[in-house]
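K.L.:
This is the structure alone, sequence omitted:
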């Protein structure tokens, strides 16, 4: 199939609720993680090659590893191993999701590469088969494949799709530099040491607000148990959160493990106002306006199918 290629578009996510339990014996934490896919995307293009190779272009591409620690490369290796084939593929990542920003950009690339390689190699894997590989790759990878909205439990990899009754408008303030997810969880463990950490559960009021599509009802239910840890490691994020809410955001929180901060607004016009205030403040590197929910990983170009 020389000369053929497949391109997959895959979204970023925001955690509208991230409830974190105490550390387990295996070092992971039980979660009640309500994911919402948002309209910021990476595009993953795969083409046949003599050997596995990863390239990347776009904002902060220099921060993206190009070896087998990259989740896109790991996805290709896992899929190839399962089917007994050689992972001879060039994976190119057009990066638009913030790097190390708490929006699952790396996980998105893993899910996108998995779906793209499956199409390139004409494997025809079921969604269940792909989700099983995603769960092996990382806690957020299954949702990147699924998209929309979902409740993740366990490490966040066991998903139940959720209904969303409308469009929610967001601003994401991208900070300089990233935050390590393991470092944020370690800080969470330090901050909660000696306390009774309750088992994580999804908030029924939040699930209802998603189902009805009401941003005013959703706003007071947004929570992130990792936020105190992220603010402890990056205190300047508190100023960014205040800037956005002062400019009219209905609610603000650190996205996942940060340092990207997320602002829910009542409509598109309000989102533009909040974004302008954040940019003017100088408290963030850039501010991105988008909406949710967004579709999960999808093939957007497939010249393999065209040449069969």
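P.N.:
Everything's here; your move. Note that the structure is predicted; figures quoted are calculated from it, not measured.
K.L.:
CA atoms for contacts and neighbours, from now on please.
P.N.:
Will do.
K.L.:
Next, the buried residues of the helix or strand containing residue 136.
P.N.:
For residue 136, the host element (DSSP states H and E) is helix 127-137. Neighbour-count burial for helix 127-137, with 16 or more other C-alpha atoms under 10 Å as criterion, is recorded at 130-131, 133-135, 137.
K.L.:
try stretch 226-238
P.N.:
Residues of stretch 226-238 classed as buried: 226-232, 237-238 (neighbour count, 16+ other C-alpha under 10 Å).
K.L.:
Between the two ends of that stretch, what distance do you get?
P.N.:
13 Å (C-alpha to C-alpha, to the nearest Å).
K.L.:
Comparison target, given below:
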């Protein structure tokens, strides 16, 4: 059979507020999420057992294949659905690991989409969504890979009509473990973040037919509450943000997720490409990609 193929697009948190920490230890979030053209690719050759081969320039960053999220998601779906036909996955890895752009989660979500297609399972099948939630907090949003507002611990998704936004993604090639960033934030179970009385007020997001400028105005006023603790762990993140903010045509720059990847939004794709080239020339050891968020 011809292998099935999926694209695992990078997830970018345009905004990220940490509202508090629940008694069970999980953090309550509110985030505007979009997806970039920068991506890994995943193929599946259907077969009786789940297998995984990792290739590509970032393959060495993936660690033990047996612990890869692709393999874990496939195994979990097989336990949930009796008689599921799996097969041989080949992951072409281009996105940096532990980078705040959901690379592993996007890979796992692509695996679930491939298994769904191979086994005639709907993408909104409750069993597939249950496995996505159980395998990783960012996997549910990556299954759809559409712009949305993500709340709770990542399980509640509200679609957004976000216009295409030219961007540059930059990672300084240093990993930032998510667990360490949340620990640095310092919230105890059951604790709300102080000074967030506005949490109870709904943010007025632009209407479906709003202009790009209207979206940029709202997004530029946002924040990423994990940016400061991530910078304390990896100060180079501040250097990345400074490099992005120094480019021509930049509208705003921010860290994505728990870092260390940062992004900047530009007026045009041409300006984004020029900015990426300039940063790449100054910092050849950084991962730099011009892309479009949607």
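P.N.:
All right, it came through fine. The shown structure was predicted, so the numbers you read here are calculated from the model rather than taken from an experiment.
K.L.:
circling back to that earlier point, now, which of the buried residues of stretch 226-238 of the first structure sits nearest residue 189 of the first structure?
P.N.:
Using C-alpha to C-alpha, residue 229 is the member of those that sits closest to residue 189 of the first structure, with 8.7 Å.
K.L.:
For residue 217 of the first structure, see how far away that closest one is.
P.N.:
Separation of residue 229 of the first structure from residue 217 of the first structure (C-alpha to C-alpha): 26 Å.
K.L.:
Just give me the mean distance for the helix or strand just after the helix holding residue 136 of the first structure relative to the second structure.
P.N.:
Downstream of helix 127-137 of the first structure, the next assigned helix or strand under DSSP H and E is helix 141-146. Taken over the aligned residues, the distance from helix 141-146 of the first structure to the second structure averages 1.0 Å (mean C-alpha distance after the TM-score superposition for the first structure).
K.L.:
matching residues in the second structure for the next helix or strand after helix 141-146 of the first structure?
P.N.:
Sequence order places strand 149-153 as the next helix or strand after helix 141-146 of the first structure, per DSSP H and E. Using TM-score structural alignment, the residues of the second structure aligned to strand 149-153 of the first structure are 147-151.
K.L.:
Touching, residue 269 of the second structure and residue 293? I think so.
P.N.:
No - contact between residue 269 of the second structure and residue 293 fails when scored by C-alpha atoms under 8 Å: they sit 10.6 Å apart.
K.L.:
any residues in contact with both of these two?
P.N.:
Shared contacts of residue 269 of the second structure and residue 293, defined by C-alpha atoms under 8 Å, 6 or more residues apart in numbering, comprise 166-167.
K.L.:
which bit of the second structure covers the strand ranked longest in the first structure?
P.N.:
The longest strand of the first structure (DSSP state E) is strand 29-48. Counting by TM-score structural alignment, strand 29-48 of the first structure lines up with residues 27-46 of the second structure.
K.L.:
Give me the neighbour count for residue 51 of the first structure.
P.N.:
The tally of other residues near residue 51 of the first structure (other C-alpha atoms under 10 Å) stands at 11.
K.L.:
Residue 126 of the first structure too?
P.N.:
If you count neighbours by other C-alpha under 10 Å, residue 126 of the first structure ends up with 9.
K.L.:
So which residue is dead centre in the first structure?
P.N.:
By C-alpha atoms, centre = their mean, the first structure has its centre lying nearest to residue 104, at 2.6 Å.
K.L.:
Can you tell me what that one aligns to in the second structure?
P.N.:
Alignment note: residue 104 of the first structure maps to residue 102 in the second structure; criterion TM-score structural alignment.
K.L.:
contacting residues for that match?
P.N.:
Residue 102 of the second structure makes contact with 10-12, 138, 142, according to C-alpha under 8 Å, 6+ apart.
K.L.:
switch the cut-off to 6 Å
P.N.:
residue 11 (C-alpha atoms under 6 Å, 6 or more residues apart in numbering).
K.L.:
and the angle from the following helix or strand past the longest strand of the first structure to strand 29-48?
P.N.:
Counting by DSSP H and E, the next helix or strand C-terminal to strand 29-48 of the first structure is strand 53-57. Angle, strand 53-57 of the first structure to strand 29-48, by axes from the mean of the first three to the mean of the last three C-alpha atoms, to 10 degrees: 100 degrees.
K.L.:
What's the average distance for strand 53-57 of the first structure when superposed on the second structure?
P.N.:
Superposed on the second structure, strand 53-57 of the first structure shows a mean distance to its aligned partners of 1.4 Å (mean C-alpha distance after the TM-score superposition for the first structure).
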